[in-house]
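Asker: got a predicted structure here, sequence first:
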Amino acid sequence: MKKPKRIMPGSRIAIISPSSGLPSLFPDIYELGLKNLHEVLGFEVVEMPTARMSPDDLYKNPQLRANDINQCFEDNKIDGIITSIGGYESVRILPFLNTEMIINNPKFIMGFSDATTFLTYLNQLGMVTFYGPSIMAGLAQIKNLPFEFTQHLKSILFSNQFPYKYSSFQKWTNAYKDWNDLDTLGDCQEFYENENGWTFLQGNSVEQGYLWGGCIEVLEFMKSTTYWANESFWNDKVLFFETSEEKPSPSQVGYMLRNYGMQGIFSKIKGIILGRAKDYSEEEKLKLNEITVNVIKGEFGADKVPIVVDFDFGHTDPKLILPLGGKVELNPYTHEIILLESPFTE
């Protein structure tokens, strides 16, 4: 597994829009995210040609979006890449990626939601990628989120203190305030106390494996394509899944999980981590937990696979960074999730 070089304050970070053209529609929140990227994390910002392109032009030109990614990996003056926001059809850019060049020039690349397509694909080809906040969703709000979020970003990205024990954030939110209202730009909606952290639904042994996953709905776009992993890939993986703002029902999530079972994946993996489901009521969360265990344990007999729910990543905030290809340990006795080694080369 090829790891990127560590980024630091002063690194040149390229901004791409591989999915939606929301920076064009909401320039103020986008620019706030760029400002925070520079002021809080100390990065030098490089906007790629498609970063502010209109939604219509982006939709019509998947190759231009892929070209931006190719150029980022080819340019020795660019140290890393972060997506502006998600979307719904970045799967269309995959045929245009220069994967041989990318894998031979590994760099930090981070996004979430629709970025799942190229993050998982590049990881399957042998490179560590990063599932975490985007410019408009996460980084633009950084000064209004718990300070532990900033500490987490700096710990994962800048320090070399591993193993790294993940910690749940004390507060979390489902949504942001109106991006058209400059008076509340970067503010979040109601915060909820995170009293219990995440929960292990099952697991009776300490397991170690390699992270892989993303938005569970986006992964559906990739199944049965040439960009889906082969059978041997799933050995020793810790899968992580989260749901989008479209809020699939607990039953729909169950349908998606059942497909992984039918592929024989649950017999090969070392664990499953589910993100906090956005906009779910407590009743819906309990139903999702019930269905998850029923599918994985009840239907496919994977009763020893640790299952963690309500992990702090995905479409709620703050978001933890999960490196695809990073080795983690799941401990159901102490409820700890530990990133065992650095996802970077020093």
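Answerer: Thanks, I have the structure now. Numbering: from 1, shown residues only.

Asker: C-alpha only now, for contacts and for neighbours.
Answerer: Fine.

Asker: what's the distance between residue 333 and residue 290?
Answerer: 21 Å (CA to CA, to the nearest Å).

Asker: next one: residue 265
Answerer: Taken as CA to CA, the span from residue 265 to residue 290 is 20 Å.

Asker: who's more crowded, those two?
Answerer: Taking other CA atoms under 10 Å, residue 265 and residue 290 do not tie; residue 265 has more neighbours (20 against 14).

Asker: the more buried one: what's it in contact with?
Answerer: Applying CA atoms under 8 Å, 6 or more residues apart in numbering, we find residue 265 in contact with 231, 234.

Asker: center of the chain, which residue is that?
Answerer: residue 131 (2.6 Å; CA atoms, centre = their mean).

Asker: touching, that residue and residue 325? I think so.
Answerer: No: Residue 131 is not in contact with residue 325 according to CA atoms under 8 Å; the separation is 10.8 Å.

Asker: and the closest residue to residue 84 other than its chain neighbours, how far from residue 288?
Answerer: Excluding the flanking residues, the one nearest residue 84 by CA to CA, 6 or more residues apart in numbering is residue 135, at 4.7 Å. As defined by CA to CA, residue 135 lies at a distance of 30 Å from residue 288.

Asker: got another one to weigh against that:
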Amino acid sequence: MQFIRAPALSAGDRVGLVAPSRPVADGRLDIAADRLESAFDLAVTRYPTAERDPEGGPAAPAARARDIHDAFAECEAVLAATGGDDQLRVLRHLDADHLREHRARFFGYSDNDNLRLFLWNAGLVSYGVQAHPDVTVDPDLHPYTARYLERALFEETLGEVAPASEWTDRWYDFETGGPREWFDAPGWTWRDRGRATGPVWGGSLAIVAWHLQTGRYLPDPDDLDGAVLALETSETLPRPEEVGYVLRSLGERGWLDRFDGLLVGRPQAYNPASDRDPEFDDYRAAIREGATRELDRYAPETTAVFDVDFGHTSPTVPLPLGATATLDHADETLRFD
């Protein structure tokens, strides 16, 4: 399958802020707009769905689709405000031909992986960073996130990415604006089965599971031959066995061994609103062990990399779905072209 990447941006180009999922709390959109303008010299346009009062919930699905269509037609890049849990209902209102004709670099993840998988089916590359939390949190934009976001905006490809030296899953306090607690990054863990190269498909574990359940927006299985599967967990802190269940389902569907590579994002293990409180090292090890077990069963020749810097922890690489990933354990490099 051939993928189209929207043209790289230049200084002064337009970024549309939309809410394909839900809007964000007051003030956070202002932070995102200010940082996009000051750090990247971009002109920000806010669309109605992003400016809604979050207390009223997301706009109707058709209205969210209309904002997506308008932003793609009017802007060089489109940035989702934040995630949520309702975007699946938007997809039936989208026009793939319109999005292909008016190509823009779309940025979002979590619930926005619904739209990104829709764009994948349309042959369009998209990127995994969004306004909140990635651009809004912390006193300043983290240098690691800023580096790769700048590449995703202004360069043809993301190129080689390196592990971050620090990470956090602590929540940012917008009231105090104080620094979060940061930890030494654990680095990446490899399951080496040789060099793997292919277009990236996947995203948030829950969204991939929803698409498997509905069956309405799945790609042609033949288009996944030689692809690289990417999965990451979210702030819901799913139990490690859930990762294995999704991979098992892909195996039983006959899909898992179509992938030449697997990328697993570093998992978030902290959520003060959750009744679960897993210990990070144990949690990531259990996810890795469960995923490896299913690979051994269904895809023994698939190379995998765990704890990669994408998803719901900080800092993050804007994982490009549809771009060609190369996993090379010989020199432990990961690149996206």
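Answerer: Good, I have the coordinates. None of these values were measured; they are calculated from a predicted model.

Asker: any idea what the TM-score is?
Answerer: Put the two chains on top of each other and the TM-score (TM-score structural alignment, normalised by the length of the second structure) is 0.91; 325 aligned residues with a CA RMSD of 1.8 Å.

Asker: and the residue nearest to residue 84 of the first structure, how many neighbours does it have?
Answerer: 27.

Asker: before we move on, what about residue 219 of the second structure?
Answerer: 16.

Asker: grab the nearest non-local neighbour of it.
Answerer: Leaving aside its sequence neighbours, residue 219 of the second structure sits nearest to residue 121 (CA to CA, 6+ apart; 6.0 Å).

Asker: distance check, the counterpart of the one you found in the first structure against residue 184 of the first structure.
Answerer: Mapped onto the first structure by TM-score structural alignment, residue 121 of the second structure lines up with residue 124. Residue 124 of the first structure sits 40 Å away from residue 184 of the first structure, going by CA to CA.

Asker: counting neighbours, go ahead and name the busier of these two.
Answerer: A count of neighbours by other CA under 10 Å puts residue 124 above the other of residue 124 of the first structure and residue 184, at 21 against 12.

Asker: surely the more buried one touches residue 229?
Answerer: Yes: in this structure residue 124 of the first structure lies within contact range of residue 229 using CA under 8 Å: 6.6 Å.

Asker: can you tell me the SS state at residue 227 of the first structure?
Answerer: Here residue 227 of the first structure takes the coil state, with states given by DSSP: H, G, I helix; E, B strand; the rest coil.

Asker: roughly how far does it sit from residue 120 of the first structure?
Answerer: 9 Å.

Asker: which of these two has more residues huddled nearby?
Answerer: residue 120 (26 against 19).

Asker: which elements pack onto the helix or strand that one falls within?
Answerer: In the assignment (DSSP states H and E), residue 120 of the first structure maps to helix 116-124. Using 3 or more CA pairs under 8 Å, 6 or more residues apart in numbering; DSSP states H and E as the contact test, the elements touching helix 116-124 of the first structure are strand 108-111, strand 129-131, strand 207-215, helix 216-222, strand 322-324.

Asker: mind checking which of those is nearest residue 91 of the first structure?
Answerer: Each of these was scored for nearness to residue 91 of the first structure using CA to CA, and the closest is helix 216-222 (7.2 Å).

Asker: where in the second structure does the helix or strand following the closest one fall?
Answerer: Going down the chain from helix 216-222 of the first structure, the next helix or strand is strand 237-242, by DSSP H and E. Counting by TM-score structural alignment, strand 237-242 of the first structure falls onto residues 227-232 of the second structure.

Asker: pull the distance from that stretch to the chain's centre.
Answerer: With CA atoms, centre = their mean, to the nearest Å as the basis, stretch 227-232 of the second structure stands 11 Å off its chain's centre.

Asker: buried residues, it. List them.
Answerer: Going by neighbour count (16 or more other CA atoms under 10 Å), the buried part of stretch 227-232 of the second structure is 227-232.

Asker: quick one: the helices in the stretch 201-337 of the second structure?
Answerer: In the stretch 201-337 of the second structure, the helices defined using DSSP state H, counting those that start in this stretch lie at 205-214, 240-253, 280-298.

Asker: no wait, the stretch 1-150 of the first structure
Answerer: Along the stretch 1-150 of the first structure, the segments classed as helices by DSSP H, counting those that start in this stretch run 22-25, 27-39, 55-60, 62-74, 99-103, 116-124, 147-158.

Asker: closest one to residue 275 of the first structure among the ones you listed?
Answerer: helix 116-124 (14.1 Å).

Asker: how far off centre is that closest one?
Answerer: 11 Å.

Asker: what's the mean deviation for that helix versus the second structure?
Answerer: Per the superposition on the second structure, helix 116-124 of the first structure and its aligned residues are separated by 0.8 Å on average (mean CA distance after the TM-score superposition for the first structure).

Asker: which residues are in contact with that helix?
Answerer: Under CA under 8 Å, 6+ apart, the answer for helix 116-124 of the first structure is 90-91, 94, 99, 103, 109-111, 128-131, 212-215, 218-219, 222, 227-229, 233, 324-325.

Asker: and these, which of them are buried?
Answerer: 90-91, 94, 99, 103, 109-111, 128-131, 212-215, 218-219, 222, 227-229, 324-325.

Asker: contacts only, for residue 88 of the second structure.
Answerer: Counting by CA under 8 Å, 6+ apart, residue 88 of the second structure makes contact with 114-115.

Asker: what residue in the first structure is paired with it?
Answerer: Checking TM-score structural alignment: residue 88 of the second structure goes with residue 91.

Asker: distance of that match from residue 218 of the first structure?
Answerer: Applying CA to CA to residue 91 of the first structure and residue 218 of the first structure gives a distance of 9 Å.

Asker: now swap in residue 13 of the first structure and tell me
Answerer: 25 Å.

Asker: now swap in residue 70 of the first structure and tell me
Answerer: Taking CA to CA, one finds residue 70 of the first structure at 22 Å from residue 218 of the first structure.

Asker: ok, now residue 337 of the first structure?
Answerer: For residue 337 of the first structure, the distance to residue 218 of the first structure equals 25 Å [CA to CA].

Asker: now residue 280 of the first structure
Answerer: According to CA to CA, residue 280 of the first structure and residue 218 of the first structure sit 19 Å apart.

Asker: how about residue 74 of the first structure?
Answerer: Separation of residue 74 of the first structure from residue 218 of the first structure (CA to CA) stands at 27 Å.
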